[in-house]
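In: Coordinates only, no sequence provided:
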């Protein structure tokens, strides 16, 4: 086992936040924004685009005052992509190549779990996000997202199966949903999955990156660039929003996403929050509401990798939602979770996001659905943080592309 320690014991830098709401909706009287310092982002932006409201980007920085400790409990994983906590405290992890493993909190890694349907692990594809059935203790059902080879290319697929009693295999694996149409691309699969409060599944899909498929994020007749809401059998969930337009898919929950790699439910409001990759600039955090359009590729705070504007080069349009927060330059936000433990009270209900190109874990303090402070954790580790979850012991567990599993907790 390779173990490192990361210690933090820093006082909050004093200073007043400039603002945390839009110009027409100031924070409510119950809001008491934290004192912040300079923004954590110091690099120049790729554009001169102006945010739609104060605090939409480069919010003031803050530091955790509680002494925390982060140790690498194993570095033996191979490109892990998704992580979730089992009822007994161990962790179930997907590896991009197409394997699942169980890891103990002391770093013991199981043999690969057999029975997983074949994945296409080229490019950004592979075995992606996963979640447990709320009744896992009795039914042992696991749900996961993967990139599947089909006629016409590849697509984002959702499967389920039962973890065997001896934990060596997935029994009766079944593909329950496919995000059509297929594309000749190995990019932008999205790939996160979670249960909502009604026992249905929310799944994020990407628009597959190609300039030919990119516009399909706005199409209601296809499942690319969407959040879909389905039952555990893969059917459209009851009470989904009805999108207008001929042939609108009944499983659609929101549209207009680029490559959403993070989903989390707020612990107190139950709202769905989502992270998505922008192009060159314009990574977003969105509060996803049923039936809403999040704009890609019509509006964006990013530009093409070659520097050209995207579409008409606009950032706002009626009928399209603004991100709660965006980054320029990008940090490549991936898996995320809200902290709902009691070990570090100042983290209560904060959002923690794995940053890939940013090589840190972003901590966002959210009040009144606005980001009011930002911190960068484990930035000195130089790791691409792919996903993060809270364990049953109230610690945070984060995986990196290099195969590390970190445990982050009060010192």
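Out: Structure received. Every value quoted in this text rests on a predicted model; they were computed, and no experiment measured them.
In: For the rest of this, base every contact and every neighbour count on C-alpha atoms.
Out: OK.
In: Tell me the buried residues in stretch 366-374?
Out: Neighbour-count burial for stretch 366-374 flags 366-367, 370-374 (criterion: 16 or more other C-alpha atoms under 10 Å).
In: What degree of burial does the nearest residue to residue 210 once chain neighbours are set aside show, as a neighbour count?
Out: Distances taken as C-alpha to C-alpha, 6 or more residues apart in numbering place residue 185 nearest to residue 210, at 7.1 Å, with adjacent residues excluded. For residue 185, the neighbour count with other C-alpha atoms under 10 Å is 20.
In: quick one, helices of the stretch 1-150 of the chain?
Out: 136-139 (DSSP state H, counting those that start in this stretch).
In: residues touching residue 399, list them.
Out: 80-83, 385-388, 405-406 (C-alpha atoms under 8 Å, 6 or more residues apart in numbering).
In: Could you report the separation of it from residue 95?
Out: 10 Å (C-alpha to C-alpha, to the nearest Å).
In: Find the residues that touch each one of these two.
Out: Counting by C-alpha under 8 Å, 6+ apart, the residues touching both residue 399 and residue 95 are 80-82.
In: mind listing which of the buried residues of stretch 366-374 are in helices?
Out: Of the buried residues of stretch 366-374, none are assigned to helices by DSSP state H.
In: Looking at these, spot the one nearest residue 275.
Out: Among the buried residues of stretch 366-374, residue 371 lies closest to residue 275 (C-alpha to C-alpha), at 13.4 Å.
In: Take this one as well and set it beside the first:
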């Protein structure tokens, strides 16, 4: 299989190859046989520091005709670094490819000096809007501020054009998040996220417009002090599942294939600390952990292949792309 430098995210192209991001700033085309292209040209400059760099990659719903690709990344600016989203048109060639017409369509505000908790996961909704997770940059209180987009899940039009409103920011969809690293629209149209907790308290959440998920007022984990639990403040949306000790969830999918018998409809979460994947089953408005599959490595990302196989990216400087099949 392929080996990459700090891989973070991947998405399958219609031809069966993958676009894979490396946090250092390279976007690569990778075959399922393990061939890795030269970096795709035209990728925006990133700040590769701490947890920042080139993060998620998503295909426009109309990719088959418009060839448009979206990237999330940390960029430099006044006051430090911040999460941004850009889009461009992908042209493939024998050596890799290039992005043309690249434009930044959204920036988190404000920029800060801390290099943790960028979030950066993207998902297109049934409404055609782009949803993006924005971490609170390890600062806590910005997650509750409606004048900032830190600690939020935001919703933006694909071209990024939003009303010029300072407070509340018009793109805020939900608030009170710490560092969401998974974001999936389920087959029933509902939105789910996975989120890293502090000392315990990782979360799997049903995301509902306008809800406040409580960080840093409540948590199922602690943060250098014992924090109140969600049950003490019912105005905050509690997680459907929480984990203590942590699994440190990375990317997430809902499995829709048939290759893994009995898994259809379950959510598969990459586990960094868990060093494998975690399967979560949702039934109506409740959810439970169904299984854990140990893989012996920190898993950053998970994706479903066209044939129903599951692919994962290992975290780190020599992270492998690995195909998983039923035992």
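Out: That came through, no problem. Please read these numbers as outputs of a predicted model, since none were measured by experiment.
In: among the contacts of residue 399 of the first structure, who's most crowded?
Out: The most crowded member of the contacts of residue 399 of the first structure, judged by other C-alpha under 10 Å, is residue 385 (34 neighbours).
In: what about the lengthiest strand in the second structure, distance to the chain center?
Out: Using DSSP state E, we find that the single longest strand of the second structure is strand 80-93. Mean-position distance between strand 80-93 of the second structure and its chain equals 15 Å (C-alpha atoms, centre = their mean, to the nearest Å).
In: ok, now stretch 217-235 of the second structure?
Out: 24 Å.
In: List the buried residues for that stretch?
Out: 217-222, 228-230.
In: Any chance of the buried residues of stretch 366-374 of the first structure in CSV with distance to residue 358 of the first structure as columns?
Out: Output for those, formatted as CSV (distance: C-alpha to C-alpha, whole Å):
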residue, distance to residue 358 of the first structure
366, 20
367, 24
370, 22
371, 18
372, 20
373, 17
374, 14
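In: closest to residue 123 of the first structure among those residues?
Out: Nearest member of these to residue 123 of the first structure, counting by C-alpha to C-alpha, is residue 374, at 30.8 Å.
In: Isn't that closest one up against residue 366?
Out: No. Using C-alpha atoms under 8 Å as the test, residue 374 of the first structure is too far from residue 366 to be in contact (9.3 Å).
In: and residue 22 of the second structure, how many neighbours?
Out: 24.
In: For it, give me its contacts.
Out: 4-9, 28, 53-55.
In: These in strands, which ones?
Out: Per DSSP E, those map to strands at 4, 7-9, 28, 54-55.
In: Quick one: the strands in the stretch 151-300 of the second structure, in order.
Out: Counting by DSSP state E, counting those that start in this stretch, the stretch 151-300 of the second structure has these strands, from start to end: 152-156, 172-175, 180-185, 191-195, 202-207, 241-243, 249-254, 267-271, 276-283, 286-294, 299-304.
In: Same list (those) but as a markdown table, adding distance to residue 45 of the second structure.
Out: Listed next are the strands of the stretch 151-300 of the second structure as a markdown table, based on distance: least, C-alpha to C-alpha, whole Å:
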| stretch | distance to residue 45 of the second structure |
| --- | --- |
| strand 152-156 | 22 |
| strand 172-175 | 26 |
| strand 180-185 | 22 |
| strand 191-195 | 27 |
| strand 202-207 | 31 |
| strand 241-243 | 35 |
| strand 249-254 | 23 |
| strand 267-271 | 27 |
| strand 276-283 | 31 |
| strand 286-294 | 35 |
| strand 299-304 | 22 |
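In: for these, which one sits closest to residue 91 of the second structure?
Out: When the strands of the stretch 151-300 of the second structure are compared by C-alpha to C-alpha, strand 299-304 sits nearest residue 91 of the second structure, at 22.8 Å.
In: what range in the first structure matches the closest one?
Out: Taken onto the first structure by TM-score structural alignment, strand 299-304 of the second structure occupies residues 385-390 there.
In: any idea how far residue 336 of the first structure is from residue 93 of the first structure?
Out: 15 Å.
In: Which one's more surrounded, those two?
Out: residue 336 (30 against 27).
In: The more buried one and residue 273 of the first structure, how far apart?
Out: From residue 336 of the first structure to residue 273 of the first structure the distance is 9 Å (C-alpha to C-alpha).
In: and for those two, which residues touch both?
Out: With C-alpha under 8 Å, 6+ apart as the test, residue 336 of the first structure and residue 273 both reach 262-264.
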